[in-house]
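Q: My questions are about this predicted structure, shown below with the sequence.
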Amino acid sequence: MPRKSSVKYGLSNQGATCYLNSVLQVLFMTEDFRAAVERDKADTDCIDRHLATLFGVLKERTADTRGITGTLGINSVYEQQDAAEYFERILSLASPEASQIFRGLLTHRTTCCTCRAENETDGAFWHLPLALVDSCSEHYSVVDGVEEYFRASDFSGENQMYCEQCDAKSDATVECVMKRHPEVLMLLLKRFDFDYRYMTYVKINHTVNVPSTLQIPENQTYELYAVVDHFGDLRSGHYTAAVKDEERWYNFNDHRVTLLDDYSVDNFQR
């Protein structure tokens, strides 16, 4: 018999709530987040108590998510939604102690090329968006995407920016700097792009190379432990999650949970 702690349980699908189930499984399997919501479950103003109740059931058996969908204001459980959107919605309703695990701080720094004056604007974030549409080939590298995200951009000619110190437009550079690294970093692969020829969103089916470890500027290293995957197109698709626990990978597909033998990061490339 397997150890009780090694047994994983799934979540019932209410209709088309696979997007929510996948996100909830990743949050449940994130030990620091789970511990935080269990500590803060007495706070009635946060979603923590509802998550703590769900997580308590999920430790013992397949769980139902009706309490969570009600809290999130999901009126139609038969309508497919975006997993990343509900990941952020849950974190925005969670206690600061729980949500700060995924919360980082970015600074957008603009430097005037004439007087060297710097202007910084801080902004909190839940994820780093990586646009696959910017890839020049059918293969996309997450490492290259992160490097591009933090690469400085030059603005000159018609794109000059106004400088208050110079009281005039001048050449400038703009770069994004990680001011506070989150404990857990979420990357959002933006696979949907608007096609103006057909006036609709289309999915970009590039092959994506995902490393097992990723280094972010300022020498912060992250290890891959969870992936939420989407199959299908924008209007009809399905979400699943793959999560690593004690060096073993599990696939969470609504109520079905399977151990993935000999699983490697190469399985995530598509």
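A: Happy to help now that I have it. On a predicted model such as this, the values are computed, not experimentally measured, just so you know. Numbering: from 1, shown residues only.
Q: Only C-alpha atoms from now on, for both contacts and neighbour counts.
A: OK.
Q: and residue 259, what helix or strand is that in?
A: Element membership for residue 259 (DSSP states H and E) is strand 256-260.
Q: Would you mark the buried spots in that strand?
A: Buried residues in strand 256-260, defined by neighbour count with 16 or more other C-alpha atoms under 10 Å: 257, 259.
Q: What segments of the stretch 151-270 of the chain are strands?
A: 153-155, 161-163, 168-170, 172-180, 187-190, 192-195, 200-203, 207-209, 213-216, 220-223, 226-232, 237-245, 248-253, 256-260 (DSSP state E, counting those that start in this stretch).
Q: which ones are touching residue 239?
A: Residue 239 is in contact with 18-19, 22, 83, 228-231, 253, counting by C-alpha atoms under 8 Å, 6 or more residues apart in numbering.
Q: The closest residue to residue 122 other than its chain neighbours: neighbour count?
A: Nearest residue to residue 122, sequence neighbours excluded (C-alpha to C-alpha, 6 or more residues apart in numbering): residue 107, at 4.4 Å. Residues lying near residue 107 (other C-alpha atoms under 10 Å) number 17.
Q: Thought residue 174 was touching residue 107, still the case?
A: No: in this structure residue 107 lies outside contact range of residue 174 using C-alpha atoms under 8 Å: 10.3 Å.
Q: okay, now the one to match up with it:
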Amino acid sequence: MTSQQPLPADDFSIYYVLAECTDPYDTPPGNEASENQSHFQGVTGLRNLGNTCYMNAILQCLCSISPLVEYFLSGKYITALQKDCSEVATAFAYVMTDMWLGDSDCVSPEIFRSALGNLYPAFMKKTQQDAQEFLIYVLNELHEALKKYHRRRSCEKGSVPRCCRKAIANETSIITRLFEGQLNYSVTCLTCENCTYKNEVFTVLSLPIPSEAQCSLQDCLQCFFQQDTLTWNNRIHCSFCETKQETAVRASISKAPKTVIFHLKRFDILGTMKRKLRTNIHYPLTNLDLTPYICPIFRKHSKYNLCAVVNHFGDLDGGHYTAFCKNSVTHAWYSFDDTRVSEIPDTSVQTATAYLLFYSCQPFSIPTQKCKS
């Protein structure tokens, strides 16, 4: 019945409803409740340093991904650190350690913001930033600090079709191993039918939203992966026809990441006009099937489970970010709103404010801190 009601002009109304329904860890009613309350590993709030809710939401999501947590808590990152760009990764490790192994209900991410702000001064300003852009900066800097060089054969020829061959990567890191995927674009000239292929690496997939009322994540995926015809000024030069021709382009996934991040393109800019799409997008908590979009020979891990969500409330030029994360110790979902932390039921994870979705094809496991031998 709610889908028939007009969409709210301001989705802060959803935020207020969620806030009223939570029982925050950082504001217990009294000393007795504080003493009886258990502090679970990884269930830690982050202080807002002045419009840094975007950073807090991203840090909560990254610090809920078990393989990444274990990599840093075990100390494996230390041997991979590049000496000339280690500050961001080291600061990230300190924050993650405080969140997982500390005793405080909330910690300050100041050391991490300072390390990243030295490279990107915009993040030191007390102004709102886009969480998706911040995420990309963080993943790039962690990769640069932890990458290793590898010499690899120009393999995967022979039995592997040209359309499904993976690009040869000579730099790998925990970031590429967990988050990096590859898109393959088939480009077909509609005049001579010659087909060429182009590979493109991604860490975040930005999905269009095909409806202003409501739709599903599968609708967004189908819209992204549907065949597109390029005409008029968008025509592509065909090497066989030796001129620009109308072209059909279709994307598929030739390498599926272990953790796939979807960016829902809610912010729409047309010239000087700005607006936010408040579409209620339905996304599954378990068994997201990416089989239709993955090249057939690489469909080993095509079912994904949701592990984290970044929510955005408000408008394009402002607003507020929060995160929902599934804890690998308790297997429960938690809402993170800066220092305000609360357990939420599975039914509350689906909201109309989702902006970033983190899905993993790996089972949830408890990160362990390995002892040094």
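A: Perfect, thanks for sending it. Everything quoted here is computed from the prediction, not taken from an experiment.
Q: Show me what the residue nearest to residue 122 of structure 1 aligns to in structure 2.
A: Counting by TM-score structural alignment, residue 107 of structure 1 corresponds to residue 184 in structure 2.
Q: How about residue 248 of structure 1?
A: Residue-level alignment of residue 248 of structure 1 against structure 2, with TM-score structural alignment as criterion, gives residue 332.
Q: give the contact list for its match.
A: Applying C-alpha under 8 Å, 6+ apart, we find residue 332 of structure 2 in contact with 326, 343-345.
Q: how much space between residue 247 of structure 1 and residue 62 of structure 1?
A: 23 Å (C-alpha to C-alpha, to the nearest Å).
Q: who has more neighbours, these two?
A: Taking neighbours as other C-alpha under 10 Å, residue 247 of structure 1 and residue 62 compare with residue 62 leading, 17 against 9.
Q: Quick check: that one touching residue 21?
A: No: with contact defined as C-alpha under 8 Å, residue 62 of structure 1 does not count as touching residue 21 (11.4 Å).
Q: Please enumerate the shared neighbours of these two.
A: Counting by C-alpha under 8 Å, 6+ apart, the residues touching both residue 62 of structure 1 and residue 21 are 11-12.
Q: Verify the stated contact: residue 187 of structure 1 with residue 127.
A: Yes: Residue 187 of structure 1 lies in contact with residue 127 (C-alpha under 8 Å); the separation is 5.4 Å.
Q: So for the two, which sits in the more crowded spot?
A: Higher neighbour count among residue 187 of structure 1 and residue 127: residue 127, with 19 against 15, using other C-alpha under 10 Å.
Q: With the flanking residues excluded, which residue is spatially nearest to that one?
A: Once flanking residues are discounted, residue 127 of structure 1 sits nearest to residue 186: 4.7 Å by C-alpha to C-alpha, 6+ apart.
Q: do residue 187 of structure 2 as well
A: Among residues not flanking residue 187 of structure 2 along the chain, residue 249 sits closest, at 4.7 Å (C-alpha to C-alpha, 6+ apart).
Q: What lines up with the one you found in structure 1?
A: Using TM-score structural alignment, the partner of residue 249 of structure 2 in structure 1 is residue 174.
Q: before we move on, back to that, could you say which helix or strand holds the match of residue 107 of structure 1?
A: strand 181-189.
Q: Which part of structure 1 matches the helix or strand following that strand?
A: Scanning forward in sequence from strand 181-189 of structure 2 by DSSP H and E, the next helix or strand is strand 195-202. Alignment of strand 195-202 of structure 2 against structure 1: residues 118-125, by TM-score structural alignment.
Q: Done for today, thanks.
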